[in-house]
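> Just to be clear, the model below is a prediction. Sequence and coordinates:
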Amino acid sequence: MIRHTDWTVRLTDFVKSKKHTPFEWGVNDCCLFVADMAQTITGVDPAATFRGKYKSELGAMKQLKKQGFDSVEAVLTHAFGSTVSRLEVRRGDVVLFENDGRDIAGVMFGEVLAPGEYGIETFSPLLIKKVWRVG
């Protein structure tokens, strides 16, 4: 994956387009949110094998297992490769953070962004557990 030369504009436009899009399993959940972002800035869809295959949390977990993964972290590592230090996080990176005892995938954009009930929610970078470069 290589970022488009205008990736910063694409990333900003992506965030604006998702601002009011609520969380929905199989449409705009945390993993598809980061995959959509990656596709926007690179042209490569890291979630192609997952799209359209689940509509619930249980369905998502079944799909993870079916494709040989045991966690969100494992899927992100498969899609984006090795992690980098949390201290090296940059705009447009994919991150894993914990919220209410659950691992959540998000996008670094000054703060961590992830889909919520009414659209994008922001979280402190201090919550980041893992970081993956995109492109």
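That came through, no problem.
> From here on, just use CA atoms for contacts and neighbour counts.
Will do.
> Can you tell me how far the most centrally placed residue in the chain is from L113?
Taking Cα atoms, centre = their mean as the criterion, V34 is the residue nearest the geometric centre of the chain, at 2.3 Å. Using Cα to Cα, to the nearest Å, we find V34 at a distance of 9 Å from L113.
> before we go on, here's another structure to hold up against the first:
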Amino acid sequence: MAEGLNAYLARTWDRPFVWGECDCTLWVADWCAERWGQDPAASFRGRYSTQDEAEALTAGGLLETIRPFMGFLVEWTEARPGDVGVVMIDGRETAAIRTENGWAVKSLAGMGEANMPALAIWGS
């Protein structure tokens, strides 16, 4: 699995951040589709193309918005490489992928990887 994760990260690391195409949440959902064969963001694709539209869809919080779509995975407290989660960055909930070195995230500023507090973690 680590080989698959490393290939995914290498292939997508420089992909530009685009709301509704390759943003923090859809980038993680794309990993879920590749890794587990299920797209937790299927019902959100094509429904937004700006930050304001994304924030309107997740008005109740990112975690509470996506949690119902993560049922194909197990929610647990210890992250392993390849797991996905919602982490806190500067007071904002952000979707992330766990790597060997921390949580990888995609943002308007680019890709980053660090240890951040996780609000929820899913894997298999």
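In hand now; what should we look at? Please read these numbers as outputs of a predicted model, since none were measured by experiment.
> Please work out the TM-score for the two chains.
Taking TM-score structural alignment, normalised by the length of structure 2 as the basis, the two superposed chains have a TM-score of 0.84; 121 aligned residues with a Cα RMSD of 1.9 Å.
> okay, and the common contacts of V34 and L113 of structure 1?
Both V34 of structure 1 and L113 are contacted by G106, V107, under the criterion Cα atoms under 8 Å, 6 or more residues apart in numbering.
> give me every residue that touches the residue nearest to the centre of structure 1.
Contact analysis of V34 of structure 1 by Cα under 8 Å, 6+ apart lists V94, A105, G106, V107.
> Show me what it aligns to in structure 2.
V34 of structure 1 maps onto V28 in structure 2 when the alignment is built from TM-score structural alignment.
> What is the three-state secondary structure of that match?
What DSSP: H, G, I helix; E, B strand; the rest coil gives for V28 of structure 2 is helix.
> re earlier: which of the contacts of V34 of structure 1 ranks first by neighbour count?
In terms of neighbour count, G106 stands highest of the contacts of V34 of structure 1 at 30 neighbours, by other Cα atoms under 10 Å.
> and it, what helix or strand is that in?
For G106 of structure 1, the host element (DSSP states H and E) is strand 102-109.
> just checking, what packs against that strand?
helix 30-42, helix 72-80, strand 94-99, strand 111-116 (3 or more Cα pairs under 8 Å, 6 or more residues apart in numbering; DSSP states H and E).
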